[in-house]
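Asks: build the 3D model from these lines:
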Amino acid sequence: MVLEILLSGGYGVGEGNQVYSIRQLVDSVNGLRIEIFSREHAPPHFHVSKGNTNATFSITDGHHLNGEIGSREKALVQWWFARSQAKLLRIWNETRPSGCQVGPIHISGA
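Replies: Alright, predicted model coming up:
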């Protein structure tokens, strides 16, 4: 029962039976959910979702990588990113499980 709750609630089990969060909510801006997924592929990125919006953005420079997002929402994400990159990097680095393809990242000045 506990395992079912964990797996259906956004958690996974990794090496050595380590429980980790699959998704980490970083922030919410005007209804846009900004999340980081634990076991990610390169390049380091974050996810933005709301209704029909489902897009990814680079953690290193904030540019839109792919997915559907309106120009107004994209501008809002880029505004948020300019003010929140340090928070985004901190949460990214804190949520890397062992064996993640993309480990911690460090950007000077962020």
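
Asks: only C-alpha atoms from now on, for both contacts and neighbour counts.
Replies: Will do.

Asks: mind listing the helices for the chain?
Replies: 2-8, 71-94 (DSSP state H).

Asks: can you list contacts of the last one?
Replies: Read that as helix 71-94. By C-alpha atoms under 8 Å, 6 or more residues apart in numbering, the list of residues contacting helix 71-94 from outside reads 24, 26, 29, 36, 59, 62-64, 103-106, 110.

Asks: relative to Leu3, how far out is the residue most central in space within the chain?
Replies: Centrality entry for the chain: nearest residue to the mean C-alpha point is Ile36, 1.4 Å, by C-alpha atoms, centre = their mean. According to C-alpha to C-alpha, to the nearest Å, Ile36 and Leu3 sit 22 Å apart.

Asks: one more, so I can put them side by side:
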Amino acid sequence: MNVPWKHEFNDKCVCSLERCLDRGPIKQLAEEGDGKHELRFIRKALFAKLNGLKIYIYSGEHPPPHFHVIYNGEENSFSILDASPLYPDGQLFEYFKNIKKWHKINKEALVNAWNESRPSDCPVGRIIC
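Replies: Down below sits the predicted model:
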């Protein structure tokens, strides 16, 4: 049935709302506060999940830009720029080289996921390579 007042939005428009929703619910719009910053409930974006392995990028992060790896109940964070561990004495130590090798192949996807998940008030901002 063709409804004359129904408008189908294009993919670009729909994707922009999806990105906004994926960043987490907005608690306060900028115009409701200081006019510059919106407040969001921070939620994590699942970049990849395979069996017991999970890779996360959080939307409201602290510097440096990084991703989280959880494997067999252990977790550590790694720089998106060079895969160096944020906690060198932390968990997943025996897998650091595995993660570095994986990073070399997937760095572009990590950068894209990071950039797409940045809220407007993110203290770190986008990565430019």
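
Asks: mind putting the helices of structure 1 into CSV with mean neighbour count and distance to Pro43 of structure 1?
Replies: Shown next, in CSV, are these (neighbours: other C-alpha atoms under 10 Å; distance: least, C-alpha to C-alpha, whole Å):
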stretch, mean neighbour count, distance to Pro43 of structure 1
helix 2-8, 11, 26
helix 71-94, 15, 12
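
Asks: nearest to Gly51 of structure 1, out of these?
Replies: Between Gly51 of structure 1 and these, the tightest spacing by C-alpha to C-alpha is seen for helix 71-94, at 11.8 Å.

Asks: which of the contacts of helix 71-94 of structure 1 tops the neighbour count?
Replies: Ile36 (25 neighbours; other C-alpha atoms under 10 Å).

Asks: show me what that residue aligns to in structure 2.
Replies: Using TM-score structural alignment, the equivalent of Ile36 of structure 1 in structure 2 is Ile57.

Asks: isn't that match right up against Ile70?
Replies: No - with contacts counted by C-alpha atoms under 8 Å, Ile57 of structure 2 stays clear of Ile70, the gap being 11.5 Å.

Asks: now the aligned partner of Ala82 of structure 1 in structure 2: how far from Tyr95 of structure 2?
Replies: Counting by TM-score structural alignment, Ala82 of structure 1 corresponds to Lys104 in structure 2. For Lys104 of structure 2, the distance to Tyr95 of structure 2 (C-alpha to C-alpha) stands at 14 Å.
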